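J.: Have a look at this prediction, sequence included:
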Amino acid sequence: MAQYLYGDRIAAQGRLMLGCSATLFDATRSKLLLTRRTDNGRWCLPGGAVDAGESVSEACVREVFEETGLTVQVVRLLGIYSNPHRMVRYADGNQYHVISMNFEVALIGGELGLSNETTEVGYFSQAEIDTMDLIDPHRERMAAIWSNDSIPTIA
């Protein structure tokens, strides 16, 4: 289970990890696709770590497929997140300063379903998401997602 630790430049205690997340709107652009994680029961945008030898867009597409069964295409960068005051520690003791990119993606195909990483998936409105237990890094991404700003957030 991932635990988020906070403190002044605490991420300096971890190793760097590159990650990505995907923002997939429904057809009306009024709801977002979220997944509920198996490891901690919290909600998040589909996503995960970038593997060596793949591009960030390839990682984004792969992670969405692995977690939801959907095939997507990266449309644009929405933001880059690199909070040095937050570190993630996993159950195995590894801890990371995560640098993550959030991309808007478009649906190409596939069938929405569950995986060994997800217990629930669905599309939710901004009002619904505001009441959900999101993982910490994804809560901060919501403001940028709903702003419809054409300039990526860098935080």
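T.: Thanks, I have it. Residues are numbered from 1 along each chain as shown.
J.: When you work out contacts or count neighbours from here on, use the C-alpha atoms and nothing else.
T.: OK.
J.: Contacts for the top strand by length along the chain, please.
T.: Ranked by residue count and defined by DSSP state E, the top strand of the chain is strand 95-110. Applying Cα atoms under 8 Å, 6 or more residues apart in numbering, the contact partners of strand 95-110 are 11-25, 60, 69-84, 86-89, 141.
J.: ok, residues contacting the next helix-or-strand element following that strand?
T.: The helix or strand immediately downstream of strand 95-110 is strand 118-125, counting by DSSP states H and E. The contact list for strand 118-125 (Cα under 8 Å, 6+ apart) reads 25-26, 30-38, 41, 67-68, 112-114.
J.: can you tell me which of those residues are in strands?
T.: Using DSSP E, the contacts of strand 118-125 in strands are Lys31, Leu32, Leu33, Leu34, Thr35, Arg36, Arg37.
J.: most surrounded residue in the residues you listed?
T.: Thr35 (26 neighbours; other Cα atoms under 10 Å).
J.: can you pull the contacts of that one?
T.: Trp43, Cys44, Leu45, Pro46, Glu67, Thr68, Thr118, Thr119, Glu120, Val121, Gly122.
J.: second one coming, line it up with the first:
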Amino acid sequence: MGRRDYEGDPDAPAANSLVPAASVVVVDDSGSILLQRRRDNDMWALPGGVMNIGESLPDCAVRETREETGIDVEIVGIVGTYTNPGHVFAYDDGEVRQEFSICFLARPIGGHVAVSDESTDVRWFAPGEIDALPMVPSIRKRVDDWRNGNMPAIR
């Protein structure tokens, strides 16, 4: 299914669904970050997706990371909360989604890098390599928040 991202676009279609979601900044011991190249928009992105009924957002983050990248993770913090009503995703089936997303910080604990039906490539990148990658602004903001240390304190 195709997807088009609209952010701050006055011509964007109106949202017709509100969806809780999780994304994940996965950082290994060398400081590299795990990214996937999405099949639906050909952009590099953090692993993540929509929460299912019966699971918590942290469980969603762990599941989505495993499904999309092949890597098992342990959640160690929160990068931030992202709720921009001016950012919607329009899908080919007519859904126009506004997401309420928590971006988690995680460390890898197992698995092997693998593409999924949602990705065409999955790789580890050094933080300095990220700037040259094609990425939607909302994902770049999450990555930049992590790189710049703009994360809430965990209590």
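T.: Great, that's in hand. Nothing here was measured: the structure is a model prediction, and the numbers come from that model.
J.: tm score of chain vs chain?
T.: Between these two chains, after superposing, the TM-score reads 0.88 (TM-score structural alignment, normalised by the length of structure 1); 150 aligned residues with a Cα RMSD of 1.8 Å.
J.: Could you pull out the helices in structure 1 for me?
T.: Under the criterion DSSP state H, structure 1 carries helices at the ranges 56-68, 126-130, 136-147.
J.: so which of those helices is the most packed in?
T.: With neighbours taken as mean count of other Cα atoms under 10 Å, the helices of structure 1 reach their highest mean count in helix 56-68, at a mean of 22.
J.: related to what we said a few turns ago, switch the helices of structure 1 over to TSV, and while doing so, append distance to Gly93 of structure 1 to every line.
T.: Putting the helices of structure 1 into TSV (distance: least, Cα to Cα, whole Å) gives the following:
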stretch	distance to Gly93 of structure 1
helix 56-68	23
helix 126-130	30
helix 136-147	19
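J.: For the residue nearest the centre of structure 1, give its distance to Gly113 of structure 1.
T.: Centroid-nearest residue in structure 1: Ser21, 3.3 Å away (criterion: Cα atoms, centre = their mean). Distance of Ser21 of structure 1 to Gly113 of structure 1, computed by Cα to Cα, to the nearest Å: 18 Å.
J.: if I pick the residue lying closest to Glu7 of structure 2 once chain neighbours are set aside, what's in contact with it?
T.: Excluding its sequence neighbours, the residue lying closest to Glu7 of structure 2 (Cα to Cα, 6 or more residues apart in numbering) is His87, at 4.2 Å. By Cα under 8 Å, 6+ apart, the contact set of His87 of structure 2 is Asp5, Tyr6, Glu7, Gly8, Gln98.
J.: And for Pro152 of structure 1?
T.: So Pro152 of structure 1 contacts Leu77, Leu78, Gly79, Ile80 (Cα under 8 Å, 6+ apart).
J.: Can you report how many residues neighbour Glu54 of structure 1?
T.: Glu54 of structure 1 - counted by other Cα under 10 Å - has 11 other residues nearby.
J.: and the gap between it and Pro46 of structure 1?
T.: Counting by Cα to Cα, the gap from Glu54 of structure 1 to Pro46 of structure 1 is 17 Å.
J.: Start and end of stretch 13-32 of structure 1, how far apart?
T.: 34 Å.
J.: Give me the contacts around that stretch.
T.: 33, 45-50, 56, 59-60, 64, 87, 94-107, 122-126, 145.
J.: Just the buried positions in that stretch, please.
T.: 14, 17-26, 31-32 (16 or more other Cα atoms under 10 Å).
J.: May I see those residues organised as a markdown table, with distance to Asp130 of structure 1 added?
T.: A markdown table is the format used below for the buried residues of stretch 13-32 of structure 1 (distance: Cα to Cα, whole Å):
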| residue | distance to Asp130 of structure 1 |
| --- | --- |
| Gly14 | 30 |
| Met17 | 27 |
| Leu18 | 26 |
| Gly19 | 23 |
| Cys20 | 22 |
| Ser21 | 18 |
| Ala22 | 18 |
| Thr23 | 16 |
| Leu24 | 17 |
| Phe25 | 16 |
| Asp26 | 17 |
| Lys31 | 12 |
| Leu32 | 12 |
